[in-house]
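[1] just to be clear, the model below is a prediction. Sequence and coordinates:
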Amino acid sequence: MDHPTPWLDDDQQALWQDLLTVIIALPAALDRQLQRDAGISNFEYGVLARLSMADEVTMRLSDLARDCDSTLPRLSKLMDRFEARDWVVRRPDPANGRYTLATLTDAGRQKLVESAPEHVAQVKRLVFDPLSAAQRRQLGAAVSRVAATVRRELEGA
């Protein structure tokens, strides 16, 4: 039996279109800024940042790929480029040799430090400055709920 499609109402459609703009256009705007000012992509910046926040600036590549929403082959190619620039060092995980660890080097940390000021300013300009403190809190609560739902969906896949 055919069931009619439960279309989004006007308010939902407007919100969905705005959310799509943020999902699609915000990373592109951040990428342009980072390419222009630092010569790296938003993805590359994200990988450097994740490593910099890890204990001992070291992570398993599989965990780093998951946290950066990447595949292992894509991340491995990036690690090749990062190693050539002396931004990371890879080595087998001594706790389990089936895994590879990536460690951020001093040169990698320096690249992140040099790239951060303009990037942080762009994030503030595009995301935080247009909002009041109350709106930031509301957005944070809403995005956290949506993110939790998406994570549960992905874990169940």
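    Great, that's in hand. Residues are numbered from 1 along each chain as shown.

[2] hey, let's count contacts and neighbours off CA atoms from now on
    Fine.

[3] mind jotting down where the strands sit in this structure?
    58-60, 88-92, 100-104 (DSSP state E).

[4] switch these over to TSV; also include distance to Glu118.
    TSV is the format used below for the strands of the chain (distance: least, Cα to Cα, whole Å):
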stretch	distance to Glu118
strand 58-60	25
strand 88-92	23
strand 100-104	21
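
[5] can you put those in TSV and add mean neighbour count and distance to Ala148?
    Converted to TSV, the strands of the chain look like this (neighbours: other Cα atoms under 10 Å; distance: least, Cα to Cα, whole Å):
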stretch	mean neighbour count	distance to Ala148
strand 58-60	20	23
strand 88-92	17	31
strand 100-104	21	27
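
[6] presented hereafter is structure B, for comparison with structure A:
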Amino acid sequence: MSYQVPRMNELESRAWLSLVWTAELLPAALDAQLQAESGMTHFEFIVLSTLRQADDGALQTKDLAAAVNSTMPRLSRVVGKLATRGLVERIGGQDDARVINVHLTGAGRRALVRAVPGHIALVKRLVIDRLDAQQLEVLAGALEPLVGRLDPHNRVGFAAVQHMAE
């Protein structure tokens, strides 16, 4: 017998609990793979990937924080660690010393390039290869409106980076 969330029918419960447990379990699996193979966390990978997509590989910290859905203190700690490892640089703003730009270094770009194949292989093994093309279409069609509802101003992800460039 499956668990049913109170005040939801069986289908609603299945869908909701599947989404919740995917959201809980997938990041831990991605993090473990990236740590083991590339020495970086999934969040560090997201930061580096976001910078890679930005014009000139750089973003202001406030824009980077929004794009990766992070608080400023968390982002500051992670950027500090990445800077210590030579993967990013923090550069003061030309007109305002309070503005800090985070720039992806050549070493950061190379670390990201080395990390991508293993990361993509795991994503394919855990998610993509488990679903056929129709199921992937349904998944994308179901989740895209949720992302749009949760982020109506396109603050996160690569859409945010593209939006900032306009």
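    Nice, thanks for sending it over. Nothing here was measured: the structure is a model prediction, and the numbers come from that model.

[7] so after superposing, what's the score?
    Remark: TM-score between the superposed chains equals 0.88 [TM-score structural alignment, normalised by the length of structure 1]; 149 aligned residues with a Cα RMSD of 1.8 Å.

[8] out of the strands of structure 1, which comes closest to Leu139 of structure 1?
    strand 58-60 (29.9 Å; Cα to Cα).

[9] structure 2: matching residues for the longest helix belonging to structure 1?
    When structure 1 is parsed with DSSP state H, its longest helix is helix 10-38. Taking TM-score structural alignment as the measure, structure 2 aligns residues 10-38 with helix 10-38 of structure 1.

[10] mean shift of the matching stretch relative to structure 1?
    Taken over the aligned residues, the distance from stretch 10-38 of structure 2 to structure 1 averages 0.7 Å (mean Cα distance after the TM-score superposition for structure 1).

[11] report the buried residues of that stretch.
    Buried positions in stretch 10-38 of structure 2, judged by neighbour count with 16 or more other Cα atoms under 10 Å: Ser13, Arg14, Leu30, Asp31, Gln33, Leu34, Gln35, Ser38.

[12] what do you get for stretch 51-62 of structure 1?
    Leu51, Ser52, Val57, Thr58, Met59, Arg60, Leu61, Ser62.

[13] report the contact partners of the second one.
    For Ser52 of structure 1, the set of contacting residues under the criterion of Cα atoms under 8 Å, 6 or more residues apart in numbering consists of Thr58, Leu104, Arg109.

[14] can you tell me the closest non-neighbouring residue to the residue nearest to the spatial centre of structure 2?
    Central residue of structure 2 (Cα atoms, centre = their mean): Ile46, 4.2 Å from the mean position. Distances taken as Cα to Cα, 6 or more residues apart in numbering put Val68 closest to Ile46 of structure 2, at 6.8 Å, once the chain neighbours are dropped.
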